[in-house]
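Asks: generate a structure from the sequence data that follows.
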Amino acid sequence: MMKPGNRLKIIFIITFLLPWIIVSQSKDYSLTVNTHKIISSYDKPMLLGVNAGVFYEESYFMDLDFLSYLRQLNPGIIRIPGGSWSNELYWNGNRVRISEESYISAEDWKRIKEEGGNPIKSGFDMTRYKDGKWDVDYSGYAPGFRIVDNEHHLSDFHGFTDVLFLHKFIHSFGAEAMVTVNVGTGTVEMAVEWVKWVKQREFFARDAFDVKYWELGNELDGHWETGYILPDGSKMNAKEYVRRYKLFTTAMKKADPEIKVGGSAASNMSLPFIEELIKDQDAPIDFISFHAYPSKDKDTCFVTMANHAAEINAAVARIKGWIAKYRPDQKDAIEIALTEWNIKVKEDMTTVDLTNTLWSAVMLGEIAGSGIDIAIQWDLFSTTETGGHGLFNPKDPEMRPRSQYWAVYLWSRYMGNNLVETKLNTPDFVRAYTTTDEKFVSVMIINGSKDKPVKLRLELPGTARKMQAQEISYSSDQFELDAKTLLPVKSKKPSEKMVLLKKKKEITISPYSIKILRYPIAKQ
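Replies: Below you'll find the predicted structure:
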């Protein structure tokens, strides 16, 4: 048994000496910024894109709170029609889709079955199904529909909206659109007609949509995609993908030579099909696309997940290496597009709690420094019982942003369009990124420890001896999640205050938080 005197000694050490020990050890921690060494420059709104899908209700897109929040992110590009649905969708249903409803209600489904009918076929002209394909009349437009296999059998759900609505939504934001065409089960004609259709003024109130970016297929290297299993029973491979890519893009470029085409929308950072695509000199390529959900399903450790985020740099380097090797004349012309990204595939608690604020702030920093030209977060509204990739939970009557939204917000509102050199001497749970623009230097520091504050010394060459700086903070003071409902208890904007910034300043970063110091560039 421990003697009372020893207990008092231990209490004294824990209460008085331990904090002093932690602080004294932290005095060696430092962050040094070199604003003269630019790592990369980028079009920031094009790194803050989002994905939208026809499977979401129109009411979500029309919610006034949602619209206000999304405008604050200033997304430069929005991708449609929605991930895997791209390989299953007839974008136009004219003269095939004869019902105005996007889906059949449970009551109608039951009634049609009781009458001996097939509810899946309800609302469709079945005489337009010929030789395993649907005969769409492209002289007009009707909402599209979804199929489930290579024989183009109809799905029982075709979405709550259509591509016309999504094009109008994107147009209202003044953002670029990226369309992912159906290479899995679609036809060249289907893609070409979409390219032609978006330029026709007759369908729209004022202007044509003039879509610039056209992506060929979605994750066709994955067994989960419709079109991965080919009509002969074999599996999609690089050779077959590149063959289809060339057929589609050649015809699409003929319909509109000004569009930009790209692929392969690889499902992960091992980049399947991409080297073969770049190597084929007959394939027109304006951008290369891939997806990244870097963390493993079981990952919960911030350091592990932040390290996985940094793997984006090696993936981009491989792509650039292939371009330099096989297409040296295009090495400065071919863009790199990360057309889906999130923390992990599994939609668990880490996708919706404060972890995804911190992790996404890191991921955007790695994206900014990697040389990626376009980055598009997945997605706006996806929600499961255990989490969700969506920036918003449509089940929330107040449509409050989820945690990941605030990382994008921090980069959109406070960070610049040049990433500059930042050197850290800290524990590995601390990450930092520094940016500049025409007026400001912004230093973002992320503390991924849940229980340890970090005190570090800032070395900021080129600043005045003393100046006013804006200090922006994000932590559990701003965001808290109800673990049962997975709805935010609070979801607030970052805190802001003015502080006196010295050339050499010590700063403390609270546990599991982000702090940004934003100060004017010193006049020469």
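Asks: could you use CA atoms for every contact and neighbour count after this?
Replies: Fine.
Asks: give the contact list for the residue positioned nearest the centre of the chain.
Replies: For the chain, the residue nearest the mean C-alpha position is Gln377 (0.9 Å; C-alpha atoms, centre = their mean). Gln377 makes contact with Leu48, Gly49, Val50, Asn51, Thr339, Glu340, Trp341, Asn342 under the criterion C-alpha atoms under 8 Å, 6 or more residues apart in numbering.
Asks: can you do 10 Å?
Replies: Gln377 is in contact with 47-52, 78-79, 291-292, 338-342, 360, 389-391, 404-405, 408, counting by C-alpha atoms under 10 Å, 6 or more residues apart in numbering.
Asks: tell me, how many residues neighbour the closest residue to Asn342 other than its chain neighbours?
Replies: Nearest residue to Asn342, sequence neighbours excluded (C-alpha to C-alpha, 6 or more residues apart in numbering): Tyr293, at 5.1 Å. With neighbours defined by other C-alpha atoms under 10 Å, the count for Tyr293 comes to 19.
Asks: which parts of this structure are helices?
Replies: Along the chain, counting by DSSP state H, helices occupy 4-12, 18-26, 58-62, 64-73, 106-114, 163-173, 188-197, 238-255, 274-279, 302-310, 312-326, 355-370, 403-414.
Asks: next, the second sequence, to be compared with the first:
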Amino acid sequence: MSTARITLDRDFTIGPVPRRLFGSFVEHMGRCVYTGIYEPGHPEADEKGYRQDVLKLVKELGATVVRYPGGNFVSGYNWEDGVGPVEGRPRRLDGAWHTIETNAFGLHEFVDWSKEAGVEVMEAINLGTRGVDAARELVEYANHPGGTALSDRRIANGAKDPFDIKLWCLGNELDGPWQIGHKTADEYGRLAQEAGKAMRFVDPSIELVAVGSSNSGMPTFGEWEHTVLSHAYDEVDYMSMHAYYQEHDGDALSFLASAVDMDYFIESVVATCDAVRAKRKATKHINLSFDEWNVWYQRGLDTDDQPHNVSKGWVEHPRLIEDAYNVTDAVVVGTLLNSLLRHGDRVSIANQAQLVNVIAPIRSEENGPAWRQSIFWPFARTAELAKGQILRTAVTSDRVDTPQFGDADLVDVSSTYDEEAGRVALFLANRGLDESADVSIDLRGFTASRVTRAEVLQIPEGGTRKSANTESEQDAVGLAPLDGVTLDGSSARLTLPALSWAVVELEVAKA
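Replies: Presented below is the predicted three-dimensional model:
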């Protein structure tokens, strides 16, 4: 059996848990909006067309902030197309995903849906084909109380009160040649600077996210962030990050160590932001918005059971990248959440991409059911229980050697301390494919009195690491009780099954 020792100390904290860390993403792509969150005529839809079965799962997932409307989609999107009477809205070609956008769902519908879902809106603006004027006009339309042409237009369209959107993304992935309106770092940095300035002239209270590298493998990674911030440092509050992971050629060990790469990515962007801060002798810190992350099988999408990246024809809401997530994927997602938590002092916002159907924790079928994918569970439990302060974790673990990321801890962990509730929560993953792990936990400064929660996601009986939830078997992979957690005052002990993710919550008193 493998072993790991985890040490926590009440006085050694990283910072408070950012509630925006548990964000999600709704893009006008595939079936995320249409037949996902919105399907008029569905048996579970309300009078506004919002699917209540999906909405119930969104609330259970615990998402706190949702980015909208893209994504690649936003770089060719005119926000005006999605406001006003639905029957008068134009049908458009969406070049990003080669589909037809009906605009039956737009800003008003999303803001209204977000209120029902209990999530904060994170609005993205088009800096691909549009610029400063469209950016400031959208802020005026959304946030100004009234008495101007644009704010009065919002009122006439049915929203008397301002939307009061605080979080704004200054475009999307404009470093990428695939992006409509692709720009150099200098071009984008100047545009972000001027758009951000104009937006803040309209509403000084907003928070702005600058586009960062689309991934750490981009040839301009590092240089892009430095150049953009050299222009826009004073105007923005966050630098965005995007990363997707998948298993390549059966290399499960590297896939399971994906969080090692996420750690590196985060720490590299923090270093770049702080280098610009030092050069400018600035007082404020730029924090990070990891506003797209997930497991995404971007290769091998041409098989019968994996849709293509883009639609073959100009059709409405085709099936796009509807990955079916398995046990291995869920364990990886749990470790990615751990990485985000461990860097919660600088990663203030994170959005798992996407919410429904499109590489999502929730699946739905048109005129059919909605269900939880395997990756739903680590997100939901971490969002529910990660409260208070993030604890620094010292881990001494057996190691696993991976071809892609070098060696990594066999047992991955993050932890939090909710002083008000008197709870310590640990989120653990066993990356080992074959062996259980004996885990001892040293609770310095705490006395544990009882286990209030102990659950594990693992390979189901009779299943494999590729077992997944489907429309016909919606509960094949889920959480089960983790038996055998023992306490001895300031220590705890447990066994993690091979290839598993677990959450353990302890009731504690200060020692």
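Asks: what's the TM-score here?
Replies: Between these two chains, after superposing, the TM-score reads 0.76 (TM-score structural alignment, normalised by the length of structure 2); 440 aligned residues with a C-alpha RMSD of 3.3 Å.
Asks: residue in structure 2 paired with the residue nearest to Asn342 of structure 1?
Replies: Tyr293 of structure 1 maps onto Tyr244 in structure 2, with residues paired by TM-score structural alignment.
Asks: was I right about its match contacting Phe290?
Replies: No: using C-alpha atoms under 10 Å, Tyr244 of structure 2 is not in contact with Phe290; the gap is 11.1 Å.
Asks: so how far is His158 of structure 1 from the residue nearest to Asp207 of structure 1 when sequence neighbours are not counted?
Replies: In space, and not counting its chain neighbours, Asp207 of structure 1 is closest to Arg201: 5.8 Å by C-alpha to C-alpha, 6+ apart. Here the distance between Arg201 of structure 1 and His158 of structure 1 works out to 26 Å (C-alpha to C-alpha, to the nearest Å).
Asks: between these two, which one's more packed in?
Replies: Per other C-alpha under 10 Å, whichever of Arg201 of structure 1 and His158 has more neighbours is His158, with 24 against 13.
Asks: how many residues are close by Arg299 of structure 2?
Replies: 12.
Asks: which strand is the longest one in structure 1?
Replies: strand 30-41 (DSSP state E).
Asks: ok, average deviation of stretch 33-40 of structure 1 from structure 2?
Replies: Its aligned residues in structure 2 lie a mean 1.9 Å from stretch 33-40 of structure 1 after superposition (mean C-alpha distance after the TM-score superposition for structure 1).
Asks: can you tell me what part of structure 2 that stretch aligns to?
Replies: Using TM-score structural alignment, stretch 33-40 of structure 1 pairs with 8-15 in structure 2.
Asks: OK, contacts around the residue nearest to Asn342 of structure 1?
Replies: Counted by C-alpha under 10 Å, 6+ apart, Tyr293 of structure 1 has contacts 267-269, 308-309, 340-346, 378.
Asks: Serialize those to JSON lines and add fields for neighbour count and distance to Ser68 of structure 1.
Replies: Listed next are the contacts of Tyr293 of structure 1 as JSON lines, based on neighbours: other C-alpha atoms under 10 Å; distance: C-alpha to C-alpha, whole Å:
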{"residue": "Ser267", "neighbour count": "20", "distance to Ser68 of structure 1": "32"}
{"residue": "Asn268", "neighbour count": "18", "distance to Ser68 of structure 1": "32"}
{"residue": "Met269", "neighbour count": "18", "distance to Ser68 of structure 1": "34"}
{"residue": "His308", "neighbour count": "17", "distance to Ser68 of structure 1": "32"}
{"residue": "Ala309", "neighbour count": "24", "distance to Ser68 of structure 1": "29"}
{"residue": "Glu340", "neighbour count": "25", "distance to Ser68 of structure 1": "23"}
{"residue": "Trp341", "neighbour count": "23", "distance to Ser68 of structure 1": "23"}
{"residue": "Asn342", "neighbour count": "25", "distance to Ser68 of structure 1": "23"}
{"residue": "Ile343", "neighbour count": "27", "distance to Ser68 of structure 1": "25"}
{"residue": "Lys344", "neighbour count": "19", "distance to Ser68 of structure 1": "27"}
{"residue": "Val345", "neighbour count": "16", "distance to Ser68 of structure 1": "28"}
{"residue": "Lys346", "neighbour count": "19", "distance to Ser68 of structure 1": "29"}
{"residue": "Trp378", "neighbour count": "26", "distance to Ser68 of structure 1": "19"}
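Asks: dump these into TSV; add distance to Met444 of structure 1 as well.
Replies: TSV is the format used below for the contacts of Tyr293 of structure 1 (distance: C-alpha to C-alpha, whole Å):
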residue	distance to Met444 of structure 1
Ser267	30
Asn268	28
Met269	26
His308	19
Ala309	16
Glu340	24
Trp341	21
Asn342	20
Ile343	19
Lys344	23
Val345	26
Lys346	28
Trp378	23
